[in-house]
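Asker: I'll drop the sequence and a predicted model, then ask my questions.
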Amino acid sequence: MLYLSALVKRPMADRGGRVLGRLADVIVRLRGADYPVVTGLVAGVGGRELFVPVEQVDSFDGGGLVRLESAKVDLRPFVRREGEVLLRADVLGHRLIDVAEARLVRASDVELAYRNGQWLLFCVDTHRPRRLLWVFGEHAHEHRCRDWKSFEPLIGHRRSALVRRPTVRIRGLRPAEIADLLEEASKDEESEILGHVHQDPELEADVFEELEEDLATRLLGARTDEEIAAVLGRMRADDAADAIGDLPQGRRRLVLELMPAGQRAKVLTLMGFNADSAGGLMGMDFLALPGTTRVAEVLAAVRDSRRLQPEALTSAYTTDMEGRLTASARLVALLQAEPEARLAEVSEPDPVRVGPDTDLVDVALLMTDYNLITLPVVDEDGVLLGVITVDDVLEAMLPEDWRRREVAPPPDAHRAASAPRHQEPSP
């Protein structure tokens, strides 16, 4: 095994020991879910960077030299190809995404392992050196490496990033975790993370819902009106309304006109309410059915409502022919009821509700007093307008900088930390 820090700037010589130049970088090729394979070296020769195929390398550790099979080298300047990563330029000292812990870490070194006739990028050391060791008359750092597959690199090279997109691991993170990464990222890192997220439009919309207001406004503002409308068209209507309100006045109308008609109508309705009122807090995703609907049919409707906010589906509402709220049934009551029972039979009549002008504190008090997960909002005629979920109330009442607070780890976090971190690649 070899560490990149021990290779960089090492003299490169032919078999006779004649020094030709110095090793400037190591090139690996990305291979989807497999370990990247070393394909060559970048040699610094006379102020120029040249490509040396890995097949031409006789030994990496021949008396402190990188020994080549011959002195013949391609004198054309090195040009990076699609899918290639330069370990010194792109990884060493740069940040990566620790996928398991959903955080950005910095690579202090990388380890190469020789397996089945080829050198592989095997693991990454993200720790500061703890102490120095004396090895063969030289100082060397003690390394604590983790499997390369535990990370998602942010390499900055657009053509190589495009190659990674089909297997990129960041899209397996929760939207809130990706939002946290974006809030910590540099401008270049933001661009690469968003480039991966953009491949999944639904995930992209979920991530923008979780972003801090200022960051979401900046990132959206850098896009065209059409691109903004595409993202907001997939977001929850209440979050989309907030985002529209943060755009410059001159862009709001243009973006609204480009949004799908149904979403535009919801957003316009929500924009008419004060942000700290029940109308400003509510979402317009809810399930309302006639009281004669069988419980089995209600549950089927819940299963089919994949585009509705899940938090709002913890209750089903009964409305009359004019859309006035008459009753509500919690999901647990529906699950415990007989499939052939009617919705009206398992519902609570005259449910707690508020008007759209009710202020935030009164909303919070009502939800606390009645142990509510959701709270319906009705107009002066009792027509159901929307539903407030408890997470919306919590977000509105927490301090503005709550997202920056360091969350305490779960009590079992030590188990993951103590798990084996270094595993040999399979043959």
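Answerer: On my side now, so go ahead. Residues are numbered from 1 along each chain as shown.
Asker: rest of the way, CA atoms for contacts and neighbours
Answerer: Fine.
Asker: Tell me how many other residues surround Trp402.
Answerer: 12 (other CA atoms under 10 Å).
Asker: Which parts of stretch 41-52 count as buried, going by neighbours?
Answerer: Of all the residues in stretch 41-52, those buried under the rule 16 or more other CA atoms under 10 Å are 41-45, 49-52.
Asker: so how far is the first residue of it from its last?
Answerer: Taking CA to CA, to the nearest Å, the first and last residues of stretch 41-52 lie 5 Å apart.
Asker: Of the buried residues of stretch 41-52, which pair is most distant in space?
Answerer: Largest separation among these by CA to CA: Leu41 and Val45, giving 12.1 Å.
Asker: can I get the buried residues of stretch 41-52 in TSV with distance to Arg403 and secondary structure?
Answerer: Converted to TSV, those look like this (distance: CA to CA, whole Å; DSSP: H, G, I helix; E, B strand; the rest coil):
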residue	distance to Arg403	secondary structure
Leu41	43	strand
Val42	43	strand
Ala43	46	strand
Gly44	46	strand
Val45	50	strand
Glu49	45	strand
Leu50	47	strand
Phe51	46	strand
Val52	48	strand
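Asker: Export these to TSV and append columns for distance to Gly245.
Answerer: TSV is the format used below for the buried residues of stretch 41-52 (distance: CA to CA, whole Å):
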residue	distance to Gly245
Leu41	52
Val42	51
Ala43	54
Gly44	54
Val45	57
Glu49	51
Leu50	53
Phe51	53
Val52	56
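Asker: putting a second one here so we can go through both:
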Amino acid sequence: MAVATPRVFVSHLSGVAVFDPNGDQVGRVRDLVAMLRAGRGEGGARAAGDRPPRLLGLVVEVAGRRRIFLPMTRVTGVESGQVITTGVLNMRRFEQRASETLVFGELLDRRVRLIETGEEVTVLDIGITQLPARRDWEIDKVFVRKGGKGALRERFLRRETPAAQGGGGRRTGEALTVEWSAVTGFSLEEHGQGAESLLATFEQLRPADLAGVLHHLSPKRRAEVAAALADDRLADVLEELPDDDQVEIIGKLQDERAADVLEEMDPDDAADLLAELPEEAKERLLTLMRPAEAADMRRLMSYEERTAGGLMTTEPVVLRPDATVADALARVRDPDLSAALAAQVYVCRPPDQTPTGTFLGLVHFQRLLRDPPFTLVSSLVDADLPALAPDTALTEVASYLATYNMVAAPVVDESGSLLGAVTVDDVLDHLLPEDWRETEMHGAAAAGRTPRFEEG
């Protein structure tokens, strides 16, 4: 009796933990690497004896967000939401070769055609299977939706199999699972490729991790994925990308959308990005932004970059003296606030938008938790802590935060008005080397790759 070979649909592997034989986690799956065999995917009839694409290995993200290549010959098990390896890993960073194809990055959402009918379909998932009595894997199934563009986003979010979607049906617009040999067009250049299925596989990623995904895509796919992201999600991701990637992505968006995304970013990050753009593009985008947002951007860009004014955000939590502890706690519960900004509130006389009226002091979050909800914040103000001037140098800002054990600090002008707040994450961004994000995404290993002698 024939032994059934295991089959896995790749959407189930996104972010899956990779363990060594001792049970220690070594990383997480970020993509799969395949080789499309010559003569396949370009259209026309299949040659007799043609085999499906070979799955070469996995792209695994290890400590320090370094991405390495894990050959499938080193994978001993893919089961129960985990990948088991032999424990032998080459820790040099992964660099895609010209003959290789990334399954998540390049195959999902691709529009291909059914050979039998010539009908255009969109790839939603890819099925891989292990060859009998070997550790080699190949692509053997393709889960598609008829009608070209469109994806079963819900399926990925629920992590269901194509079978659970009734994949055997062939009604117009329905999803179905077909053999790899039943479709054509994987190797053809495609413009305007969608990104819904790709994004669905990475739905739960933190912005910093999704930024790593975008950074490693081709410029074409990076632009397509950015176009498919919601404005607020794209804004969060842009804040985690190297400067060059930010400029590239924002430059490929329509001006109106680029302005919307900049408005969703933290003001200091948006101002830094605007400062990297050509003068004409910068003014064009500022003109399209809401007047209040544009005014904040211009104000931030008027300060030297490595000063408190250049580092600060113009949107700290500001309360009037007659606000209560309950009011303050309601404000810091906002899930869109960073942990640093939610750590304390700033009490000022009206107006309560920066630049404010007279800055009276701040109240730490822990103090808010210790007092009754009806207590006025004006009675809890820490007025002894000195504020930073906008021209305070970066090193002095760092010393201030370290001296007073703070995660954020107020920035106040000569008239005593609160201009904004500097957070520790922004200070760290500027204390680290300028290319730290890119270095982190590529890993600390030396450039270049050793030959993949372990591929079998």
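Answerer: It's in. For clarity, every value in this text was computed on a predicted model and none was experimentally measured.
Asker: TM-score them against each other, please.
Answerer: TM-score of the superposed chains, computed with TM-score structural alignment, normalised by the length of the first structure, equals 0.61; 316 aligned residues with a CA RMSD of 4.6 Å.
Asker: how about the strands of the stretch 201-350 of the second structure, start to end?
Answerer: Along the stretch 201-350 of the second structure, counting by DSSP state E, counting those that start in this stretch, strands occupy 318-319, 344-348.
Asker: Could you single out the most deeply buried of these?
Answerer: Across the strands of the stretch 201-350 of the second structure, the average number of neighbours (mean count of other CA atoms under 10 Å) peaks for strand 344-348, which reaches a mean of 26.
Asker: Tell me the helices and strands packed up against the helix or strand just after that strand.
Answerer: Following strand 344-348 of the second structure in sequence order, the next helix or strand is strand 359-364 (DSSP states H and E). Helices and strands touching strand 359-364 of the second structure, as assessed by 3 or more CA pairs under 8 Å, 6 or more residues apart in numbering; DSSP states H and E, comprise strand 344-348.
Asker: check the fit of the strand it packs on onto the first structure and give the mean distance.
Answerer: Superposing on the first structure and averaging over aligned pairs (mean CA distance after the TM-score superposition for the first structure), strand 344-348 of the second structure comes out at 1.0 Å.
Asker: Remind me what that strand packs against, helices and strands.
Answerer: strand 318-319, strand 359-364.
Asker: From Arg103 of the first structure, how far off is the most centrally placed residue in the first structure?
Answerer: In the first structure, the centroid-proximal residue (CA atoms, centre = their mean) is Ile178; its distance is 2.6 Å. As judged by CA to CA, Ile178 of the first structure and Arg103 of the first structure stand 9 Å apart.
Asker: do Thr292 of the first structure as well
Answerer: With distances taken as CA to CA, Thr292 of the first structure is found 50 Å from Arg103 of the first structure.
Asker: neighbour-wise, which of the two wins?
Answerer: Neighbours of Thr292 of the first structure and Arg103, each counted by other CA under 10 Å, are more numerous for Arg103; the result is 18 against 12.
Asker: pretty sure that one contacts Ile97?
Answerer: Yes - taking contacts as CA atoms under 8 Å, Arg103 of the first structure lies within contact range of Ile97: 5.7 Å.
Asker: Point out the other helices and strands that the strand or helix carrying Arg29 of the first structure packs with.
Answerer: Assigned by DSSP H and E, Arg29 of the first structure belongs to strand 19-31. Packed against strand 19-31 of the first structure by the contact rule (3+ CA pairs under 8 Å, 6+ apart) you find strand 11-13, strand 34-45, strand 84-86.
Asker: Reformat those as a markdown table; add distance to Gly386 of the first structure.
Answerer: Compiled in a markdown table, these are given as follows (distance: least, CA to CA, whole Å):
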| stretch | distance to Gly386 of the first structure |
| --- | --- |
| strand 11-13 | 70 |
| strand 34-45 | 48 |
| strand 84-86 | 50 |
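Asker: and of these, who's closest to Thr374 of the first structure?
Answerer: Across these, the minimum distance to Thr374 of the first structure, taken as CA to CA, is reached by strand 34-45, at 45.8 Å.
Asker: List of residues touching that closest one?
Answerer: Contacts to strand 34-45 of the first structure, defined as CA atoms under 8 Å, 6 or more residues apart in numbering, come from residues 12, 20-31, 49-55, 78, 118-122, 148-149.
Asker: One more pass at 7 Å, please.
Answerer: For strand 34-45 of the first structure, the external contacting residues (CA atoms under 7 Å, 6 or more residues apart in numbering) are 20-30, 49-54, 119-122.
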